[in-house]
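# sequence-free structure coming up:
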């Protein structure tokens, strides 16, 4: 028995050498080990969020026509690269710079432009600043990819380039600063744990501005106002996209704990799963009830809507409330899609419903369901209406999504309107019919399929 115990102890010391250092008294301190674990988790979470771009590629590709598939994929990679550069140069400084002074800092950050971090974490830091930058950059890239839903199948490639520069350097960072960077909404106690408003509503309002200015795709609406369904070419792609985004969301939400600590990030992941599940189930059931058929596309959007809605509240609500938030989001996204179809807002990816309507609901939900214990755990804001907090937190939540949503829409609309006046937003009718693969890139995403089909309008 003693022999077996010694062998086991020796094996553990080989596998976990820090135990040996601790025994000798000259190993890394507990603070250093905590910092290393925090850094490891945040980097893994950032990678998960960055991999969500694969989900956006498949979602937009599968939801649109084959003739635009290569354009969607290439455009996404290009804009992620471009937003990385402008966010490093300018955006991160506006979001998290701390040199603006007390008054100006309520509205914008100043500092950390062309971010030049220390090589390793400094004494007293919970994690290296380099890893925090990568994590926040991944969020900015997600918000930008959400916006592209309003541009799909008709915008010039040059418009993607110019809008990325402005969105990644100014529009998104300012909103991030207001809630996450110590701005005036943060001072008010706005609760948006991982970005229902900061990331999702911001991207959706940019998509709305683009949809209005670009106008619907050719053939979407008839002269009498009735709508034609323009089907995406691959529902398997869209289903796989939702799965990739769902998995990536654990980095999105649980990663926002930015610490391993007592394992609170596990609770965040737990409520995230419940919210997503509620959204998927509710969307399937409501579409089945109203349409008489269970709509797969609506179900997929319901899962995403549940994820978007729980993003603000995942750290503030009890499990039952997470389910309710997801269920309501699943129903909401169904009727929201019908509403935008009725007002002739051509949104091929349902960005305004999934990320806009659900983002608003998820942000407001904190004002109802946030519990005193979880508010104390996170240290932001107050408890919600149903837990004795009165209407204070609900008002703060409404204030945050109204102000941020309005700013994102107006700023995006102005930028796109100026672009429209100077170079135009939309490809020509001939280019749109041919498809953006050929007209913008000179090649097909599916070269064999399109050449054999004998038609480009697929």
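Right, received. Where do you want to start? Predicted, not measured: the structure shown is a model, and the values here were computed from it.
# from here on, contacts and neighbour counts on C-alpha atoms
Noted.
# show me where the stretch 151-300 of the chain has its strands.
Residue ranges of strands cannot be listed for the stretch 151-300 of the chain, since DSSP state E, counting those that start in this stretch assigns none.
# can you pull out the helices in it?
The residue ranges that make up the helices of the stretch 151-300 of the chain, judged by DSSP state H, counting those that start in this stretch, are 157-166, 172-180, 184-188, 202-214, 235-254, 264-291, 296-313.
# and the helix or strand that contains residue 137, what does it pack onto?
For residue 137, the host element (DSSP states H and E) is helix 129-147. Using 3 or more C-alpha pairs under 8 Å, 6 or more residues apart in numbering; DSSP states H and E as the contact test, the elements touching helix 129-147 are helix 30-63, helix 69-86, helix 172-180, helix 202-214.
# hmm, try it at 6 Å
Helices and strands in packing contact with helix 129-147 are listed as helix 30-63, helix 202-214; criterion 3 or more C-alpha pairs under 6 Å, 6 or more residues apart in numbering; DSSP states H and E.
# output those as CSV; include the columns mean neighbour count and distance to residue 439.
Below are those laid out as CSV (neighbours: other C-alpha atoms under 10 Å; distance: least, C-alpha to C-alpha, whole Å):
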stretch, mean neighbour count, distance to residue 439
helix 30-63, 22, 17
helix 202-214, 27, 18
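# any chance of these in TSV, plus distance to residue 107?
Rendered in TSV, the data for the helices and strands packed on helix 129-147 read as follows (distance: least, C-alpha to C-alpha, whole Å):
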stretch	distance to residue 107
helix 30-63	26
helix 202-214	16
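# put this next to the previous one:
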């Protein structure tokens, strides 16, 4: 076997394996969100994850991949590659287009999964399917083309987002914020005076396992974005990913002990995830010390943003915006501060971070790109939900919400409790 063929083979194995790791994160999302919501809505969370994987993959194959990675039109959208056909010669990678599609498909599924948690326990299943189609077929691919597509206008300006703090997490987080505001809080979450009532998670051990699976999958998320099995940066990326996640969790433990006089388990779970989100943009370009600082700051800010949303009457059951929107924003901007010259130049990028003598150029580009992507995610989500509302209910009925979406929408509870037969009407009458 010649060296070129061996290289293609190694890269293909690497990308497929890391894509599988990212797809496993959907199990993490499912367990995390099912553990955070009430028991009567656990099945509905699982069903949304299946929507993400099934509809997300199909729509991205038919439409999204072409818009994101097709031949560029004015820096705005791709115009080829739909159904993986047409001119994709501009994608010059040492893997097949099919392999590349699989990896990117795993990313798009992760984006829509961010939104599902923010609208948990009250969005109508049919409306969610339509929104998932819009996110995976239009909202994410267009924004992704701007940054990652060959010829995308933000990428040409020099924006750096290695594995998606902005394109995936800030976009998904601000979309989640728009959806949470649009659909409104859960019944009883806030008093008439605006005071927030605590809705206890149904299963914190389950949520913890979900977080650990997400943490594991993140090594595929970040290291896999090299798309190269022989890249010398894989080890560095894995180390910065680990350190930032650890610092996010540790920072959250210490901060909640100081703020609440006890370590808050749901916050600590989300603190580690915040650290992972924050390092995603710069995992290949920042040193270890900066990675720990980014993670710790993201973990602490996540707590403060969670409190802010509660005070503003915004109901986000799993902390989707605080984890993904806020931390993704911080991580994107952090690249403009901490990108190390030798790490940036090693991959042919021009600008380094402010703290390494690079000036304000990169920070300014990062801020502009972040603002554009975030506004796009928020505004398009609001518009899509308005359009959906014209043809069907976006929110379940009051009775369905009080009964729980598992029985009210899907006709089955999450936990059978050894009943031989289920009478759905009888279950409803007991609520």
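Perfect, I can see it now. Given the structure is predicted, the values throughout are model-derived calculations rather than measurements.
# re the thing from before, residues in the second structure aligned with the helix holding residue 137 of the first structure?
Residues 97-115 of the second structure are where helix 129-147 of the first structure aligns, with TM-score structural alignment as the criterion.
# quick one: the matching stretch to the first structure mean distance?
Its match in the first structure and stretch 97-115 of the second structure itself, once the structures are fitted together, sit a mean 0.5 Å apart by mean C-alpha distance after the TM-score superposition for the first structure.
# distance from that stretch to the middle of the chain?
On the basis of C-alpha atoms, centre = their mean, to the nearest Å, stretch 97-115 of the second structure is displaced by 11 Å from the centre of the chain it belongs to.
# residue contacts, residue 169 of the second structure?
Listed by C-alpha atoms under 6 Å, 6 or more residues apart in numbering, the contact partners of residue 169 of the second structure are 324, 325, 328.
# follow-up on the earlier one: so which of the helices and strands packed on helix 129-147 of the first structure comes closest to residue 386 of the first structure?
Nearest to residue 386 of the first structure among these is helix 202-214; the distance by C-alpha to C-alpha comes to 27.6 Å.
# show me what residue 132 of the second structure lines up with in the first structure.
In the first structure, the position corresponding to residue 132 of the second structure is occupied by residue 164, as judged by TM-score structural alignment.
# give me the neighbour count for that match.
The number of residues packed around residue 164 of the first structure, counting by other C-alpha atoms under 10 Å, is 26.
# of the contacts of residue 169 of the second structure, grab the buried ones for ChimeraX.
To isolate the buried subset of the contacts of residue 169 of the second structure in ChimeraX, counting by 16 or more other C-alpha atoms under 10 Å, use the following:
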select :324,325,328
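# just to revisit the earlier point, buried residues in the helix holding residue 137 of the first structure?
Of the residues in helix 129-147 of the first structure, those scored as buried under the neighbour-count criterion (16+ other C-alpha under 10 Å) are 129-131, 133-147.
# so stretch 11-19 of the first structure corresponds to what in the second structure?
Under TM-score structural alignment, there is no match for stretch 11-19 of the first structure anywhere in the second structure.
# excluding its backbone neighbours, what's nearest the aligned partner of residue 347 of the second structure in the first structure?
Residue mapping for residue 347 of the second structure onto the first structure gives residue 378, with TM-score structural alignment as the criterion. What sits nearest to residue 378 of the first structure in space, not counting adjacent residues and going by C-alpha to C-alpha, 6 or more residues apart in numbering, is residue 315, at 7.2 Å.
# residue in the second structure paired with the one you found?
For residue 315 of the first structure, the equivalent position in the second structure is taken to be residue 284, counting by TM-score structural alignment.
# returning to that earlier point: list the contacts of the match of helix 129-147 of the first structure.
19, 22, 23, 52, 53, 56, 168, 172, 176.
# so who does the fifth one touch?
Going by C-alpha under 6 Å, 6+ apart, residue 53 of the second structure touches residue 109.
# check the alignment and tell me where residue 437 of the first structure lands in the second structure.
Under the pairing rule here (TM-score structural alignment), the equivalent of residue 437 of the first structure within the second structure is residue 406.
# correct me, but that match touches residue 41?
Yes. Counting by C-alpha atoms under 6 Å, a contact exists between residue 406 of the second structure and residue 41, whose distance comes to 5.2 Å.
# what about the two, which has more around it?
Residue environment comparison for residue 406 of the second structure versus residue 41 gives the larger neighbour count to residue 41, 28 against 23, counting by other C-alpha under 10 Å.
# what's around the nearest residue to the match of residue 132 of the second structure once chain neighbours are set aside, how many residues?
Counting by C-alpha to C-alpha, 6+ apart, residue 83 is the residue found nearest to residue 164 of the first structure once chain neighbours are left out, at 6.1 Å. Residue 83 of the first structure is flanked by 25 other residues according to other C-alpha under 10 Å.
# ok, back up a step: which of the helices and strands packed on helix 129-147 of the first structure sits closest to residue 309 of the first structure?
helix 202-214 (13.3 Å).
# the closest one against the second structure, how far on average?
Compared with the second structure, helix 202-214 of the first structure is 1.0 Å away on average (mean C-alpha distance after the TM-score superposition for the first structure).
# where does that helix end up in the second structure?
Helix 202-214 of the first structure covers residues 171-183 of the second structure once aligned (TM-score structural alignment).
# any idea how far residue 441 of the first structure is from residue 147 of the first structure?
For residue 441 of the first structure, the distance to residue 147 of the first structure equals 21 Å [C-alpha to C-alpha, to the nearest Å].
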